[in-house]
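1. heads up, no residue letters with this:
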């Protein structure tokens, strides 16, 4: 059983790593690097919460999260990789993919959403596609988040009981319990066929989310050859003297009510 990382230690290390992520982002911008990070894994494996910690202090204009919905009818007739290509980074950008083209090797195959021919074609094409990306200069990192069957079920039950997180559950998610071995076989085949030297898979033990996040972010930073660039000081100018302009009085009809003030009557602390 994975020992749970102490909260205080986790928060201290996460703060350090997130500061380094800001440095990495600055290097990506300055050098025009292009970075794609793929987050894959079991349902409820903690991909989304890890992406949240990675992107928390990053500039959303530079570091973009891509989580594509189900394909449209038109997209179903396109070359499979076609709808992912527009989301690839330009110079100075980072893309975090909350699931990716590997949907075809996982949920689409296990749930019968693609044909055997489409599945086999994907396994043949994806190494070629990824080699083209890397050859063109994109730094491609692929992470698989692993959890046990017992931990997955516990997280599903926790979500089902939490009105703030019920939206995370879908029929496909729940079916992954009954299709655990099918998903295991699909993952093993995917790794065998797509673990190429140019873009290898890295597996994250995410039984303990705190430990998994720390390990994943630390590894990501070790794989991007960034340098900490000198910080450019920005001078804040003094505010000029008033030129005599007087602001119009606030219109009570457009002012948002002070709901926060009412809270103080109920909780003196």
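-> Structure received. Remember, it's a predicted structure, so these values are computed and weren't measured experimentally.
2. can we go C-alpha only for contacts and neighbour counts from here?
-> Noted.
3. Using the three-state scheme, assign residue 143.
-> Put simply, residue 143 is strand when judged by DSSP: H, G, I helix; E, B strand; the rest coil.
4. Look up how far residue 205 lies from it.
-> Noted for residue 143: a distance of 10 Å to residue 205, by CA to CA, to the nearest Å.
5. Which residue ranges of the protein form helices?
-> 7-31, 47-55, 107-110, 116-135, 149-160, 171-178, 180-194, 209-223, 259-263 (DSSP state H).
6. got these as TSV, with distance to residue 64 and mean neighbour count columns?
-> Shown next, in TSV, are the helices of the chain (distance: least, CA to CA, whole Å; neighbours: other CA atoms under 10 Å):
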stretch	distance to residue 64	mean neighbour count
helix 7-31	11	16
helix 47-55	8	18
helix 107-110	24	18
helix 116-135	18	14
helix 149-160	26	16
helix 171-178	25	14
helix 180-194	24	15
helix 209-223	16	18
helix 259-263	33	9
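7. alright, now check it against this:
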């Protein structure tokens, strides 16, 4: 039977345990310091800094040739560029000069002629929304080239409703949105590819709405292009009539 006397620890035992705890604490601290040095304080370069290691002196390195980020393989050339698979092998684009001395392209041999995405009412609605954000300020509500900045003196863009652009393939409009044209900058950084095609679909709808007796068609899926064009005509006409506002000084805004 244990007695209270037998359960009392000797001073020597207490000192031994305290020493063990201290050693464990020191070992843990050393381990923690070692991990921090390896993982957080390892040598590294800051962006755009000089490097004495590489022969060209640049710390920032180019990606290895052929590197593709996840989800950006872009195998569908028509979708991402608006151009045919054999682009560059056809005859060069024909061009002429307009009355203002601007070079105007009249043929588009490399541009795709069909949409690489299904054209639906939802796509056109999305295109209309994006058009009002990025395009209407120059091209105007119905694409006549009479946007607000043009009324303020900015060079007028071509109307979508002349025969040249009515007959232009859809890939041409996509390419212009992507890379720019003339005084227009490219919008590749602001508008993703799917939205660019949505805008192109809406431009086609505008062209049909302003030329209802023509033979232009839009390969719609799940909706009627005639109804979409009719809605576009009504909305655009109303906005065109309502957009000019007269300020206090008689200035058109």
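-> Noted; the coordinates are in hand. Computed from a prediction, not measured in an experiment: that's the story for all the values here.
8. And the TM-score between them?
-> Here the TM-score for the pair of chains, by TM-score structural alignment, normalised by the length of the second structure, is 0.23; 92 aligned residues with a CA RMSD of 5.6 Å.
9. thinking again about what came up before, so which of the helices of the first structure comes closest to residue 96 of the first structure?
-> Shortest distance between residue 96 of the first structure and those, using CA to CA, is found for helix 47-55: 7.2 Å.
10. So what touches that closest one?
-> Applying CA atoms under 8 Å, 6 or more residues apart in numbering, the external contacts of helix 47-55 of the first structure come out as 18, 21, 39, 40, 41, 63, 96, 98, 145, 213, 217.
11. Surely the last one is in contact with residue 17?
-> The one in question is residue 217 of the first structure. Yes: Residue 217 of the first structure lies in contact with residue 17 (CA atoms under 8 Å); the separation is 6.9 Å.
12. quick one: residue 22 of the second structure from residue 35 of the second structure, how far?
-> Relative to residue 35 of the second structure, and taking CA to CA, residue 22 of the second structure is found at 20 Å.
13. how close does residue 49 of the first structure sit to residue 212 of the first structure?
-> Counting by CA to CA, the separation of residue 49 of the first structure from residue 212 of the first structure is 11 Å.
14. what do you get for residue 131 of the first structure?
-> Taking CA to CA, one finds residue 131 of the first structure at 28 Å from residue 212 of the first structure.
15. do residue 109 of the first structure as well
-> Residue 109 of the first structure is 27 Å from residue 212 of the first structure, by CA to CA.
16. How about residue 64 of the first structure?
-> Plainly put, residue 64 of the first structure is 21 Å away from residue 212 of the first structure if you go by CA to CA.
17. neighbours around residue 134 of the second structure, how many?
-> 15 (other CA atoms under 10 Å).
18. rewinding a little: would you turn the helices of the first structure into CSV with distance to residue 201 of the first structure?
-> CSV is the format used below for the helices of the first structure (distance: least, CA to CA, whole Å):
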stretch, distance to residue 201 of the first structure
helix 7-31, 21
helix 47-55, 15
helix 107-110, 18
helix 116-135, 12
helix 149-160, 21
helix 171-178, 22
helix 180-194, 7
helix 209-223, 12
helix 259-263, 48
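19. and residue 128 of the second structure, what is it in contact with?
-> Taking CA under 8 Å, 6+ apart, one finds 198, 199, 202 in contact with residue 128 of the second structure.
20. nearest spatial neighbour of residue 13 of the first structure, skipping sequence neighbours?
-> In space, residue 13 of the first structure comes closest to residue 214 once its chain neighbours are excluded; the distance is 7.3 Å by CA to CA, 6 or more residues apart in numbering.
21. Tell me the spacing between that neighbour and residue 48 of the first structure.
-> For residue 214 of the first structure, the distance to residue 48 of the first structure - CA to CA - is 14 Å.
22. swap in residue 40 of the first structure?
-> In terms of CA to CA, residue 40 of the first structure sits 10 Å off from residue 48 of the first structure.
23. Quick check: neighbours shared by these two?
-> Common neighbours of residue 40 of the first structure and residue 48, using CA under 8 Å, 6+ apart, are residue 98.
24. What is the burial count for residue 80 of the second structure?
-> Using other CA under 10 Å, residue 80 of the second structure has 18 other residues around it.
25. Quick check: it touching residue 193?
-> Yes: between residue 80 of the second structure and residue 193 there is a contact at 6.2 Å, judged by CA under 8 Å.
26. Any chance of a markdown table for the contacts of helix 47-55 of the first structure, columns distance to residue 156 of the first structure?
-> Shown next, in a markdown table, are the contacts of helix 47-55 of the first structure (distance: CA to CA, whole Å):
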| residue | distance to residue 156 of the first structure |
| --- | --- |
| 18 | 28 |
| 21 | 30 |
| 39 | 19 |
| 40 | 17 |
| 41 | 15 |
| 63 | 29 |
| 96 | 24 |
| 98 | 19 |
| 145 | 16 |
| 213 | 19 |
| 217 | 25 |
